[in-house]
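quick one: sequence plus predicted model below, questions after.
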Amino acid sequence: MWEVEAYGTGSTTPPSTGTGLDDPVKKEIAMKLVSTFENSSLDWRAQFAYIEDIDDGRGYTAGIIGFCSGTGDMLELVERYTAKKPGNPLAPYLPALRRVDGTDSHEGLDPGFPDAWRRAAQDTVFQQTQEEERDRVYFNPAVSQAKTDGLRTLGQFAYYDAAVMHGESGFRSIRAVAQSRALPPSRGGDERTYLHAFLDAREEEMRKEEAHSDTTRVSTAQRRFLNEGNLGLNTPLYWSVYGDAFSLTS
């Protein structure tokens, strides 16, 4: 799991141009973008109850950021929720979640776990915990690293979205490949050149998995914003994912 300090020592002053992804307005844009990538909907708050196995080898995928039963983040989410509210519908499944961690198994989860997740998702405490874990594990570390690399809002989003799909190790691998091809702004490189290298590496990584081989969340969304020179991720935004068109005009 990620912590903010996991990205290494040292820091740089955040980019002076534009606002960062952690600005509330920009963060809301980020949540809507990822929701279109993950759930084909701009309404990210409608995804607290989402749960299914998408056959990507990670077991159940659920919630606003795609917490997975096979990758540890779902387990930590349910543990933190249970610490706040011990009698919740998901608490009885903690032993099974610990057993299946690292696998795609449903053993001990079926048949009741999906219904329990949907019941828990009606609880504002669980909703709040999902948001806290999204930020702790993915959003805050990714934005922090992007700022250290001298990236503006679009680059911060590119890091965040890569973290969401590929996790810490996958993100680090993509970033390492990108930096072997182009220097980030913090090391004197051109921001747009570096971001193209990062998105190239991201698409290459996505094509390694059949379940993630459709790269439109990069090629017809993030790459489009980059080609338009929209490094501040400013509205209006127009993009398409999996053949569906989306826009944000304000």
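Thanks, I have the structure now.

from here on, just use CA atoms for contacts and neighbour counts.
Fine.

neighbours around the residue lying closest to Lys84 once chain neighbours are set aside, how many?
The spatially closest residue to Lys84, leaving aside those adjacent along the chain, is Val125, at 8.0 Å (CA to CA, 6 or more residues apart in numbering). Neighbour count for Val125, taken as other CA atoms under 10 Å: 15.

roughly how far does Val125 sit from Ser169?
29 Å (CA to CA, to the nearest Å).

re the thing from before, the residue nearest to Lys84 and Ala83 touch, don't they?
No - judged on CA atoms under 8 Å, Val125 makes no contact with Ala83 at a distance of 11.0 Å.

SS state for the residue nearest to the spatial centre of the chain?
Taking CA atoms, centre = their mean, the centroid of the chain lies closest to Val164, which sits 2.3 Å from it. Secondary structure assignment for Val164 (DSSP: H, G, I helix; E, B strand; the rest coil): helix.

check it against this one:
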Amino acid sequence: MNPRLLLALALAIGTVLAGCGSHEAAAVPPAGLDDPAHRRVAEAVISSFENSSTDLPYAAAQRLDDGRGITAGRAGFTSGTHDLLLVVQRYEALAGTSTPLHRYVRPLRAIDTQVADGGDGDDTTGLGGFEAAWASTSRSDPRLNQAQDAVYDDLYFRPVMDQARRAGVTTALGQLALLDTGIQHGTGTGPDDLGTIVTETGPLAGDEPGWLRRFLENRRRHLEHPAYAETAEVWRESLPRVDTLERFVDQQRFDLATPVDWTFAGQRFSVPG
């Protein structure tokens, strides 16, 4: 064979092999909400549901008269459901010294014990001035916001992602639907919790869009007829969350690719590209 032809052939083969090698070595992009960009969109959507803003409200704190005392921070941690106490304790541990929230640790623990014994979760005894102290600290000490992120991941994001993997839900939109449900309903196995709704929806069986529609129908039913009658009015107010997620399914926005826009309770929101 002509030497020049042999050289050309060798170069061509080398180029092909090099391309194959680089393809095999290329990093596989993360799927679902493991992708930081997808997670950013999902958290913006949930924040629009919770706070009427796509920004995470780290400094927010208010009394909503919803049976859960004070609601504060990026994930709506509440004094009546234990997680606000966890955030304050995590902040204290990160700070290592006395903090502006230190004086609220004991009242939060007392409320926690009271609720565990069947008491009133809306009781805020000893929490006078908490909202102002929380807001000021969040704006001045990044460790409080770091504590919020850590507790959010521990209580909500990681458990929901584990639940999604067990159920076989792989799309960003599907995982968003589970995450929003877990944040509002809880990630346990109570009568209205995420685990119960997933179980009621049944196996995915290779049809995630169909499964997601059934899941959202079941969530709607739980919001319309919650297990605890005293929460019925508050939970029904969350039905627009399901409406918005169902519109995402109708639009086949399973990858939550930006730019993305949506309507919630008559208000327009967006995340630019």
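It's in. Quick caveat, the model's predicted, so the values are computed rather than measured.

alignment lookup: the residue nearest to the centre of structure 1 to structure 2.
By TM-score structural alignment, Val164 of structure 1 lines up with Ile183 in structure 2.

may I ask you to confirm that its match is in contact with Thr78?
No - in this structure Ile183 of structure 2 lies outside contact range of Thr78 using CA under 8 Å: 11.7 Å.

list the contacts of Gly102 of structure 1.
If a contact means CA atoms under 8 Å, 6 or more residues apart in numbering, then Gly102 of structure 1 has Arg58, Ser69, Gly70, Thr71, Gly72 as its contacts.

between those, which is nearest Ile51 of structure 1?
When these are ranked by distance to Ile51 of structure 1 (CA to CA), Ser69 comes first, at 10.5 Å.

was I right about Ala59 of structure 2 contacting Ala72?
Yes - in this structure, Ala59 of structure 2 is within contact of Ala72 by CA under 8 Å, at 7.4 Å.

between the two, which contacts overlap?
In contact with both Ala59 of structure 2 and Ala72: Trp134, using CA under 8 Å, 6+ apart.

find residues that contact each of Val125 and Ala83 of structure 1.
Contacts common to Val125 of structure 1 and Ala83, judged by CA under 8 Å, 6+ apart, are absent.

where do the helices of structure 1 begin and end?
Along structure 1, the segments classed as helices by DSSP state H run 24-39, 73-84, 94-100, 113-120, 124-133, 140-148, 153-181, 191-206, 216-217, 223-227.

residue range in structure 2 corresponding to the second one, please.
Using TM-score structural alignment, helix 73-84 of structure 1 corresponds to residues 83-94 of structure 2.

contacting residues around the matching stretch?
71-72, 77-79, 98-99, 101-102, 105, 108-109, 112, 143-144, 146-148, 151.

so which bits of that stretch are buried?
Asp83, Leu84, Leu85, Leu86, Val87, Val88, Gln89, Arg90, Tyr91, Glu92 (16 or more other CA atoms under 10 Å).

cool, and stretch 45-55 of structure 2?
Buried residues in stretch 45-55 of structure 2 (16+ other CA under 10 Å): Val45, Ile46, Ser47, Ser48, Phe49, Glu50, Asn51, Ser52, Ser53, Thr54.

got the contact list for the counterpart of the first one in structure 1?
When structure 1 is aligned by TM-score structural alignment, the residue opposite Val45 of structure 2 is Leu33. Contacts of Leu33 of structure 1 were listed using CA under 8 Å, 6+ apart, and they are Leu42.

what's the answer for the one 10 residues further on, then?
Taking CA under 8 Å, 6+ apart as the contact definition, Asp43 of structure 1 lies against Lys32, Ser35.

and it, how far from Gln128 of structure 1?
For Asp43 of structure 1, the distance to Gln128 of structure 1 - CA to CA - is 16 Å.

over to Leu90 of structure 1?
Applying CA to CA, the value for Leu90 of structure 1 to Gln128 of structure 1 is 15 Å.

just the buried ones from the contacts of stretch 83-94 of structure 2?
Buried among the contacts of stretch 83-94 of structure 2 (16+ other CA under 10 Å): 71-72, 77-79, 101, 105, 108, 112, 143-144, 146-148, 151.

out of the residues you listed, flag the one nearest to Leu7 of structure 2.
Among these, and counting by CA to CA, the member closest to Leu7 of structure 2 is Gln146, at 59.6 Å.

residue in structure 1 matching the closest one?
Under the alignment (TM-score structural alignment), Gln146 of structure 2 maps onto Gln128.

quick one: its match from Phe48 of structure 1, how far?
10 Å.

what's the answer for Trp117 of structure 1, then?
Trp117 of structure 1 is 9 Å from Phe48 of structure 1, by CA to CA.

more crowded one of the two?
Phe48 (24 against 21).

identify the residue of structure 2 aligned to that one.
Aligned partner of Phe48 of structure 1 by TM-score structural alignment: Tyr58.
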